[in-house]
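Student: Predicted model and sequence below, questions to follow.
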Amino acid sequence: MDELDRNIIGLLGADARMSVATLARRLKVARSTIQARLERLETNGVIVGYTLKLGETAREGRLRTSVLLTIEPRAQGAILTRLKAIHEVERVFTTSGRFDFLLQIACPNTQVLDQVLDQIGAMTGVKSSESLIHLSTKIDRAV
């Protein structure tokens, strides 16, 4: 990836609906150059899809939580399978340090969050968990 590729990704990260013509105009390159770069970025798996990013208004009805899990050795596969079945679990990351997983969870209210946390805590292989409820977003640069 070069500077042009990073600029294309940056502009699309801010507005995934931006047209190829607008990208070309903003980056001062030919439309065909942008089209070829996009095709290459997609083929190489750098860009795997185009999406939208919800604003705070759309997220108001969702209680967002990060959950840090410590699991037993060799339990990762079984736990991941069970976590995939829980709709409220949006993302699961492996981590370094004293926790094995970082989960991002979104629930409509505290009652559902409590049920989800109980369900996760009861899984065979989960040794401990720590929950952090998100209060407000101060910086969000995620693409």
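Tutor: Thanks, I have it. Residues are numbered from 1 along each chain as shown.
Student: okay, CA-based contacts and neighbour counts for the rest of this
Tutor: OK.
Student: which ones are touching the residue of the chain most remote from its centre?
Tutor: Farthest-out residue of the chain from its mean C-alpha position, per CA atoms, centre = their mean: residue 30, at 32.2 Å. Residues in contact with residue 30 (CA atoms under 8 Å, 6 or more residues apart in numbering) are residue 24.
Student: which residue is nearest the middle of the chain?
Tutor: Using CA atoms, centre = their mean, the most central residue of the chain is residue 91, at 5.9 Å.
Student: helix/strand/coil for it?
Tutor: Three-state call for residue 91 (DSSP: H, G, I helix; E, B strand; the rest coil): strand.
Student: how about the strands in this structure?
Tutor: Taking DSSP state E to define them, one finds strands in the chain at 63-71, 89-94, 101-107, 126-133.
Student: Which strands or helices does the third one pack on?
Tutor: The one in question is strand 101-107. strand 63-71, strand 89-94 (3 or more CA pairs under 8 Å, 6 or more residues apart in numbering; DSSP states H and E).
Student: Now with 10 Å, please.
Tutor: strand 63-71, helix 76-84, strand 89-94, helix 110-121, strand 126-133 (3 or more CA pairs under 10 Å, 6 or more residues apart in numbering; DSSP states H and E).
Student: Most tightly packed of these?
Tutor: Among the helices and strands packed on strand 101-107, strand 63-71 has the highest mean neighbour count (mean count of other CA atoms under 10 Å), at a mean of 19.
Student: Out of the helices and strands packed on strand 101-107, flag the one nearest residue 5.
Tutor: Closest approach to residue 5 among the helices and strands packed on strand 101-107 is made by strand 89-94 (26.3 Å; CA to CA).
Student: which residues touch the closest one?
Tutor: Strand 89-94 has contacts (CA atoms under 10 Å, 6 or more residues apart in numbering) with 64-69, 76, 80, 83-84, 100-107, 116.
Student: Tell me which residues touch the spatially closest residue to residue 75 that is not a sequence neighbour, please.
Tutor: Using CA to CA, 6 or more residues apart in numbering and skipping the chain neighbours, the partner closest in space to residue 75 is residue 125 (5.5 Å). By CA under 10 Å, 6+ apart, residue 125 lies in contact with 70, 71, 72, 73, 74, 75, 76, 78, 79.
Student: another one to put next to it:
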Amino acid sequence: MAVDELDTLILRLLIEQPRTSVREYARILGVARGTLQARLDRLERTGVITGTGPALSPAALGHPVLAFVHIEVTQGHLDEVGDALAAVPEIIEAFSITGGGDLLTRVAARDNAHLEDVIQQLIRLPGVVRTRTEVALRERVAHRLLPLVESVGREAAGRAARKP
């Protein structure tokens, strides 16, 4: 989906001021409320905006240990293992990957013993051959999208400026 300069400004506001009303966003941007709402609807419909819920901290929820668990799966069992991962509450995300392993999961645990219990649960899943775990020591770059949004906006502005 093509994101233009106004979309970029809207996305920046959503990231920086998530609790602001649509009316206030429109005022800040100097556009009609209906224009802003139409843009928001399009950004949601096309999958650019995927949610509006709060960002939560696993650490603040009592799960400060973050680990990345690579899972190797028996050929032909990727879908069933992927489905089984959804039943493990400590798995925050899971992706099919290339390279060393078939799945990469992000796991939150209360402590190292709890992490070991989660890994043992994963190893027992039918179709799992082996796992490899990497424990995160410190977050160096927090999850962020604003730099990407701004880059996309600059590219859109550059394309618009080059059009005759």
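Tutor: On my side now, so go ahead. It should be emphasised that the depicted structure is a prediction, and the values quoted were computed from it without experimental measurement.
Student: Out of the helices and strands packed on strand 101-107 of structure 1, which gets nearest to residue 10 of structure 1?
Tutor: Residue 10 of structure 1 sits nearest to strand 89-94 of all these, at 22.4 Å, using CA to CA.
Student: and for the closest one, what span of structure 2 is it aligned with?
Tutor: Mapping strand 89-94 of structure 1 onto structure 2 (TM-score structural alignment) gives residues 91-96.
Student: rewinding a little: distance check, the equivalent of the residue nearest to residue 75 of structure 1 over in structure 2 against residue 80 of structure 2.
Tutor: When structure 2 is aligned by TM-score structural alignment, residue 125 of structure 1 is paired with residue 127. Distance of residue 127 of structure 2 to residue 80 of structure 2, computed by CA to CA, to the nearest Å: 8 Å.
Student: Kindly report the same for residue 90 of structure 2.
Tutor: Look at residue 90 of structure 2 and residue 80 of structure 2: by CA to CA, they are 18 Å apart.
Student: same deal with residue 154 of structure 2?
Tutor: The value you get for residue 154 of structure 2 to residue 80 of structure 2, if CA to CA is used, is 42 Å.
Student: Repeat that for residue 41 of structure 2.
Tutor: From residue 41 of structure 2 across to residue 80 of structure 2, the span is 34 Å (CA to CA).
Student: If you tally nearby residues, what's the number for residue 77 of structure 2?
Tutor: Residues lying near residue 77 of structure 2 (other CA atoms under 10 Å) number 12.
Student: how about it, what does it touch?
Tutor: Residue 77 of structure 2 makes contacts with 126, 127, 128, as judged by CA under 10 Å, 6+ apart.
Student: of all those, which comes closest to residue 143 of structure 2?
Tutor: residue 128 (28.9 Å).
Student: Compute the distance between the closest residue to the closest one other than its chain neighbours and residue 101 of structure 2, please.
Tutor: In space, and not counting its chain neighbours, residue 128 of structure 2 is closest to residue 73: 4.6 Å by CA to CA, 6+ apart. Separation of residue 73 of structure 2 from residue 101 of structure 2 (CA to CA): 8 Å.
Student: what do those two both touch?
Tutor: By CA under 10 Å, 6+ apart, residue 73 of structure 2 and residue 101 have these common neighbours: 129, 130, 131.
Student: Just the closest of these to residue 22 of structure 2, please.
Tutor: If you rank these by distance to residue 22 of structure 2 using CA to CA, residue 131 comes first, at 45.9 Å.
Student: Not counting sequence-adjacent ones, nearest residue to that closest one?
Tutor: Nearest non-adjacent residue to residue 131 of structure 2, counting by CA to CA, 6+ apart: residue 71, 4.5 Å away.
Student: how close does the one you found sit to residue 154 of structure 2?
Tutor: Look at residue 71 of structure 2 and residue 154 of structure 2: by CA to CA, they are 38 Å apart.
Student: What lines up with residue 5 of structure 2 in structure 1?
Tutor: Using TM-score structural alignment, residue 5 of structure 2 pairs with residue 3 in structure 1.
Student: same deal with residue 118 of structure 2?
Tutor: Matched by TM-score structural alignment, residue 118 of structure 2 corresponds to residue 116 in structure 1.
Student: Cross-check the contact I'm expecting between that match and residue 107.
Tutor: Yes. The pair residue 116 of structure 1 / residue 107 is scored as a contact, 8.6 Å apart, by CA atoms under 10 Å.
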